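Trainee: Generate coordinates for the sequence data below:
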Amino acid sequence: MAFTDTIHITCLLISVVVIPSQGQADSSPVQATIKNLPASMVASESRPNAPSLATTESHRKLTVNDWENPEICGGCHTTQYQGWKGSMHSNAFKDPIFQAEWALAEKQIGGNIGNLCGGCHAPPGMLSQTIKFDPALGKHGGFSAPPVAEQGVSCDVCHTITGSSFQNSVVMEHGNGSYVSSPGKTKRGPLKDARSPYHDTAYSEHHTKAAFCGNCHNIFNPVNQYPLERTYDEWKYSVYAQNDVQCQDCHMVPVETAMRVADELKPARKLKDHGLAGKAAIGAQKERELTHGHGFVGGNSVITAALGDPDSRRHAQIAIKRLRSAAKLDVKLEKVRGQGLKGQDTLHNLEIKVTNLRAGHHMPTSLTFIRELWLDVEVTDQNGAPVFRSGALDSHSEVDTNATMFKSYAVDKEGNPAKYIWTVARFDRRTTIPPKGHQYGRYAFNIPAGTTELRVHTKLNYRSFSQHFVDHLLGEGKMKVPTVVMNDIETRYKIPGLAIASTTNNLTQSDAEKESNRLLEEYLGPEIAMQDINRLSRACAACHGKEGISRKDIYPNIGGQNESYLLSALRAYQSGSRNSERMNAMTKDLNDKQLQNLAAYYSAMTKAQLKKNQNRTE
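Mentor: All right, here's what the predicted structure looks like:
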């Protein structure tokens, strides 16, 4: 299970699937409203959280204070807390793409459809009904929530789940937030003999099974019940499930262990010398045979890199390592029979086999009609002259339309490309790669007469979403979507005869940190990304908070502020035209590029709490 966007963008369920092409106006009326939902999926007194399937034990009404702050959990469970901190689970609510997507859906549909998004991205906020929408935030609006809810899928969210409510779904399957929540003193988990001086404990078999993850990692349209995301189902019908390998065996262990799990098809606990024994908490009396990490890292390196803080950046590096361990490429070049008259070009067929080597679900997974996984193939001769190309990015950072893509293609009931998710009737084509399965990219091209050597350079590239998709949500230029190279091989052939002269794998696992640095560079700019981000953000956080949200009234919130305003203020402090002894000293030695990047960095932060102190000035 090396390849998944661990926290998927659930809100895509109710928003745009195919963004209008650049320069094309979106004149189609929004057809679906809350009244289109079946009665059983509309929120009511008896089903207050619909269309989410999330519910509470004995239908108890909750307040946001019923959940524990994860920092308290971290006091004893330090390893688990550090693993969770900066993860996509911890950023589930703050994720800027998710926020923009949810806001767009709120404006287009309204009603209580947002329960579906909040049920998996901010359960304490949704279940306590404390999430607020502000149409003035961001391009499409934004959401705020109390601090505990802002922390997304936190420790207490998962460890106070008592079971699943999937039997309440129309399709009788896990998904759409099909969990039962009971926050309180009792914490549930996979240990039968756990003891704690702070809280009560209870064993939960549900926490040991993939079905626990399936409560949110399956998504189906609440109008027509069509399955839009099937990460759990993909696993359920895979060879991994047949061998008792659960989601937890890959996503709660280091990448190297996950690779062994996939290669040996054994649960992590059954691996020889797995090296994961330890204590589950500080002061624990008993050492466990296996202790789980709580990073739940999948394939989303873009958001964690974009958020920029050291914890999230660490998760971006791990995500890239997982992506690079997931797939295998095999290249085969053949001359077409009957070709090859002396002095003439010769037609050749190129076949590239892509194997899902280590992902316990399809590759890609999650919302597969949004994800981009494709082959980038470049063929050149002995002098470097181009012979063939497929899969390059154009000047707008969009993938070549003729590229071999591995994805799903969504259509409406008339068979036309589905523009909105609620019009998806089915996938009329799906080229995703199942666990331990494979797909092919096949190409034909002429090799010019006189060619003596051919170089075939093949990359398997991945993006969580297209650049145009992000521009539509955040605004052009707000976030650059980098390409993660999952595999990169170069094969040289002697011509004629097609003898392989050499094969080179251009990527190693040790490149992961360099790759995550590159992603951060592309988002923030090289100076701050490579040299100053840790130092500068720590200095700013001392007064303005780690995410630009101050905890003291005397300091203004800068997270989510207008970028131009922040840059103007920083330049004013640097020049001395705006007076603050501390800020004048902080900005004195920075160059203008660093000021620009700082302004961009904090402007991109969550705007969730900005309204609290909107009128403050320093």
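Trainee: C-alpha from now on. contacts and neighbour counts both.
Mentor: Will do.
Trainee: now the end-to-end length of stretch 398-406.
Mentor: 15 Å (Cα to Cα, to the nearest Å).
Trainee: can you give me the offset of that stretch from its chain's centre?
Mentor: Relative to the centre of its chain, stretch 398-406 is centred 21 Å away, using Cα atoms, centre = their mean, to the nearest Å.
Trainee: Name the residues that touch it?
Mentor: Here stretch 398-406 makes contact (Cα atoms under 8 Å, 6 or more residues apart in numbering) with 363-364, 372-376, 390-394, 430-433, 441, 466-468.
Trainee: now, which of those lie within helices?
Mentor: Counting by DSSP state H, the part of the contacts of stretch 398-406 found in helices is 467-468.
Trainee: Now the buried members of the contacts of stretch 398-406.
Mentor: Those of the contacts of stretch 398-406 that meet the buried threshold are 363-364, 372-376, 390-392, 431-433, 441, 466-468, by 16 or more other Cα atoms under 10 Å.
Trainee: name the helices or strands packed onto the host helix or strand of Tyr409?
Mentor: Element membership for Tyr409, per DSSP states H and E: strand 408-411. Using 3 or more Cα pairs under 8 Å, 6 or more residues apart in numbering; DSSP states H and E, the elements in contact with strand 408-411 are strand 426-430.
Trainee: hmm, who's touching the strand it packs on?
Mentor: 226, 406-413, 415.
Trainee: Dump those into CSV; add distance to Val336 as well.
Mentor: Formatted as CSV, those follow (distance: Cα to Cα, whole Å):
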residue, distance to Val336
Tyr226, 43
Phe406, 26
Lys407, 29
Ser408, 31
Tyr409, 32
Ala410, 35
Val411, 36
Asp412, 40
Lys413, 41
Gly415, 36
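Trainee: Please provide the structure for the following sequence as well, for comparison with the first:
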Amino acid sequence: MEQSAYGPLPIRHTFVHERGIFRFSLLSGVLIFLALTGLAMWLLPFSVPIQVSVLIHTVLGLVVVIPITLWQLSHWLATRKTRRSFRKICAYTGFWTMSVVLASGLVLTWQAMFGLFIRGFWDQVHLWSGIAAVPFIAYHVWPRAKKAMNHNDENGLNGRFVLPDFSPARRRMWRSCGFTVFGLLAVVGVLAAAYEAYAPDFSNYRLPADYKMPYGKGIFAPSMAKTVSGGPVAPQLLAGSKSCGASGCHTQIYKEWNANTHRWSSEDQAFQAVQTALIHAEGAPSARYCAGCHDPVSLLSGYKNASTSIEAPGFKEGASCVICHAMRRVDVQGNGNYVWAPAKPYLFEYAGAGRTSAITHFLIRAFPRQHDADYDLTLAKDTASCGACHKQFIDKEINHVGWVQLQNQYDDWKHGKWNTDPNPEHRLRCQQCHMYYESAPNRALADPYDLKTGLELKHRNHWFAAGNQWMPAVIDAPDAQEQTERVVHWLRGEKYIPEIANVWPKGPVLPVRIVPPLPVRPGEKAAFRTVISNNKAGHSFPSGPLDLIRAWVEVKVSDQSGRDIFHSGALLPDGHLEPGTFVLKAEGVNAEGQEIVRHDLWHYVGAKWKRAIFPGYSDMYEYKFTVPRNAKGPLTITARLRYRKANQYFMDFAYPGKHLHTPVTDLSSDRVQVPLSGHEQVQAVSSIKQRKATSLAAMPEPRPGR
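Mentor: Alright, predicted model coming up:
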């Protein structure tokens, strides 16, 4: 403490001189600014000024760490021997809480700059320690009345003296402090105004002048997709998925999404072929019917007004990251029935991948509240978010007749065994199967969200392996070979998923089983059946556009010499299936009763019949043949369930003159040997455990396959 003629004076006396006043007022002004901006970040809505405040708050917090530490240390050394008082206790409490504020602030800054996310614990510690420090420090520095101090003079006599009047110095100090605070707030305002003056403004985005609306008031009709504003959205707000995969963000998930069907839903050549034919038949605006799910970036930005979307925004992104993660509401009526809203942008978010992107990423990590709110995963975890697109119908706007239900994976799941099992622990959601947990290679590639929620390296995979093992290689999609292999393994049921292994059966998704014939002799007629069971699919199989997809059973009967004596389900050289093949498909028809085989849905008015296997159910088919008199036993019956993404009629339509074929995947198979003899009972050995043939009902005669 400073000495006077009357003894030691309080520490505040050291701030009476001009240099001390300036230093203390400057430091106090910065601390008050930090407190105000901290409260603003906590209480005020997300905005440009708040983001600027975060940046300046961080910079100034780093700048004052050393000065405030030295000041507090010197203050403590100077006053530690003074008598204990309530004011001194407040000072000590404020000192330690301020130390916690500084330490937690340093931790948060480090995590925001070099980590994947800030820890909620440190965020709360920084907030509440800062709030706690304010009253203690405020009371400690609050002016108090002048008091006379006792002092023993050198003659041993007690004396009293009155402290000097520090009011003028204190007023100068607080005046300078106020100037510091208001100066810093002005800096925030100026920087925020400058940014808003030069930042891209997407609020005035409008539809093209020649935009056509032949389907009524809805600007995106006949699609059922909507935006919160009711108007179009700038494509920059809908696309840009690459930024999600930037280093330190959702790197691994972006890599997976880049290979999946959602990413290339617009680029898909089959979709482009159908869309081109639809536009040719019904006009460019009709393409909006498909675009809500296949090409939402182009749809919601008003680009579905031309004859093609190949050069439109989002062609290479399909259902972009923000399309799914920024949906606000969905309706399981289907046909892309969702409401979408753009996220509130962080500073420089749409400036590209330059140096300013580091500021964006820092702000997202340091101030994640708005990012978490805009991309809240509550809806994405709900199966209804899948139902918005994985359920389709067509109405009179397109087919000029009326409402017809088309593919419907969502309702299949909703009413199927995987959602209605009496035991809730045996129920499965779409995400548990198609987005099974995958682990990132290392912590640097782990997803920040999942790290925060305690999943560590695990995350919901975004490969969405399903049923398209054809298109990745055709469009040369990223990770095409691996994605094709993932789809093939998925179709065959070879993927092991630990978290649902106790519920999901082992083995093929749809095992095929042969029910062998009754005892037969050479020269006699024989009959056997194939049974396909949907053991693992959460929806009917096949699923999707059933007029397009082909799943069928190929069977062969051969004798001991290897000679084929019966064959059904052969794939002919021209790519078509031989007549009489057991095919799982839907036979949609147009107004003239002709079968729809090219996915020309604008002609679709109904279906003659549909053959798909509901979850937990089976289907069967009976075959009859005559055993040749010279056949040598035992007979070998083989059956395999085969699958391809598109029938040959569609391929010849989509790729005229090229005669291309989609790859065929064998999903399951069975083999039975049947002895030929005069024994009273014939023993048959199957690769799959058999049920009694008498439990199988008779099936109708086969329809011609295509």
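Trainee: after superposition, how close is the strand holding Tyr409 of structure 1 to structure 2?
Mentor: Taking mean Cα distance after the TM-score superposition for structure 1, the mean distance separating strand 408-411 of structure 1 from the aligned residues in structure 2 is 1.8 Å.
Trainee: buried stuff in that strand?
Mentor: 408-411.
Trainee: Can you check which part of structure 2 it sits on?
Mentor: Aligned by TM-score structural alignment, strand 408-411 of structure 1 falls on residues 586-589 of structure 2.
Trainee: what's the spacing between the strand holding Tyr409 of structure 1 and its chain's center?
Mentor: 20 Å.
Trainee: and the helix or strand hosting Gln594 of structure 1, which stretch of structure 2?
Mentor: Assessed by DSSP H and E, Gln594 of structure 1 sits inside helix 592-603. Aligned using TM-score structural alignment, helix 592-603 of structure 1 spans no residues in structure 2.
Trainee: now Asn150 of structure 2, nearest residue through space, not along the chain?
Mentor: Closest residue in space to Asn150 of structure 2, ignoring its immediate chain neighbours: Arg160 at 4.7 Å, by Cα to Cα, 6 or more residues apart in numbering.
Trainee: Report whether that neighbour is found in a strand, as I expect.
Mentor: Yes - looking at Arg160 of structure 2 with DSSP: H, G, I helix; E, B strand; the rest coil, it is inside a strand.
Trainee: and Ala50 of structure 1, what pairs with it in structure 2?
Mentor: When structure 2 is aligned by TM-score structural alignment, Ala50 of structure 1 is paired with Ala221.
Trainee: Assess the claim that its match and Arg288 are in contact.
Mentor: Yes - with contacts counted by Cα atoms under 8 Å, Ala221 of structure 2 reaches Arg288, the gap being 6.5 Å.
Trainee: Between those two, tell me which one has more neighbours.
Mentor: Arg288 (28 against 21; other Cα atoms under 10 Å).
Trainee: need the contact list for that one.
Mentor: Going by Cα under 8 Å, 6+ apart, Arg288 of structure 2 touches 220-223, 299, 304.
Trainee: and the gap between the aligned partner of it in structure 1 and Glu515 of structure 1?
Mentor: Mapped onto structure 1 by TM-score structural alignment, Arg288 of structure 2 lines up with Asn115. From Asn115 of structure 1 over to Glu515 of structure 1 the distance is 36 Å, taken as Cα to Cα.
Trainee: Also Phe427 of structure 1?
Mentor: Per Cα to Cα, Phe427 of structure 1 is found 33 Å from Glu515 of structure 1.
Trainee: cool, Gly118 of structure 1 as well?
Mentor: Gly118 of structure 1 is 32 Å from Glu515 of structure 1, by Cα to Cα.
Trainee: the more surrounded of the two?
Mentor: Higher neighbour count among Gly118 of structure 1 and Glu515: Gly118, with 26 against 20, using other Cα under 10 Å.
Trainee: Distance check, the more buried one against Gly177 of structure 1.
Mentor: In terms of Cα to Cα, Gly118 of structure 1 sits 9 Å off from Gly177 of structure 1.
Trainee: secondary structure element for the match of Arg288 of structure 2?
Mentor: helix 114-121.
Trainee: Next, the mean deviation of the very next helix or strand once past that helix compared to structure 2.
Mentor: Next helix or strand after helix 114-121 of structure 1 toward the C-terminus (DSSP H and E): helix 123-127. For helix 123-127 of structure 1, the mean deviation from structure 2 after alignment is 0.9 Å (mean Cα distance after the TM-score superposition for structure 1).
Trainee: Check the offset of helix 123-127 of structure 1 from the chain's centre.
Mentor: Distance of helix 123-127 of structure 1 from its chain centroid, counting by Cα atoms, centre = their mean, is 21 Å.
Trainee: Name the residues of the helix or strand that it is followed by that come out as buried.
Mentor: Later in the chain than helix 123-127 of structure 1, the nearest helix or strand by DSSP H and E is strand 132-134. Neighbour counts over strand 132-134 of structure 1 (16+ other Cα under 10 Å) mark Phe133 as buried.
Trainee: With stretch 58-74 of structure 1 instead?
Mentor: Across stretch 58-74 of structure 1, burial judged by 16+ other Cα under 10 Å covers 62, 64, 67-70, 73-74.
Trainee: ok, and the closest non-adjacent residue to the counterpart of Leu571 of structure 2 in structure 1?
Mentor: Taking TM-score structural alignment, Leu571 of structure 2 has Leu393 as its aligned residue in structure 1. Among residues not flanking Leu393 of structure 1 along the chain, Val399 sits closest, at 4.7 Å (Cα to Cα, 6+ apart).
Trainee: Could you report the neighbour count for that neighbour?
Mentor: Using other Cα under 10 Å, Val399 of structure 1 has 22 neighbouring residues.
Trainee: cool, now which of the contacts of Arg288 of structure 2 survive the switch to structure 1?
Mentor: Counting by both residues aligned by TM-score structural alignment, their matches' Cα atoms under 8 Å, the members of the contacts of Arg288 of structure 2 that carry over to structure 1 are 220-223, 299.
Trainee: Among those, give me the pair with the biggest separation.
Mentor: Pro222 and Leu299 (10.9 Å; Cα to Cα).
Trainee: Of the two, which one has the most company?
Mentor: The neighbour comparison of Pro222 of structure 2 against Leu299 (other Cα under 10 Å) goes to Leu299, with 32 against 24.
Trainee: which residues touch the more buried one?
Mentor: With Cα under 8 Å, 6+ apart, Leu299 of structure 2 has these contacts: 220, 288, 291-292.
Trainee: which of those show up in structure 1 as well?
Mentor: Mapping the contacts of Leu299 of structure 2 onto structure 1 (both residues aligned by TM-score structural alignment, their matches' Cα under 8 Å) leaves 220, 288, 291-292 still in contact.
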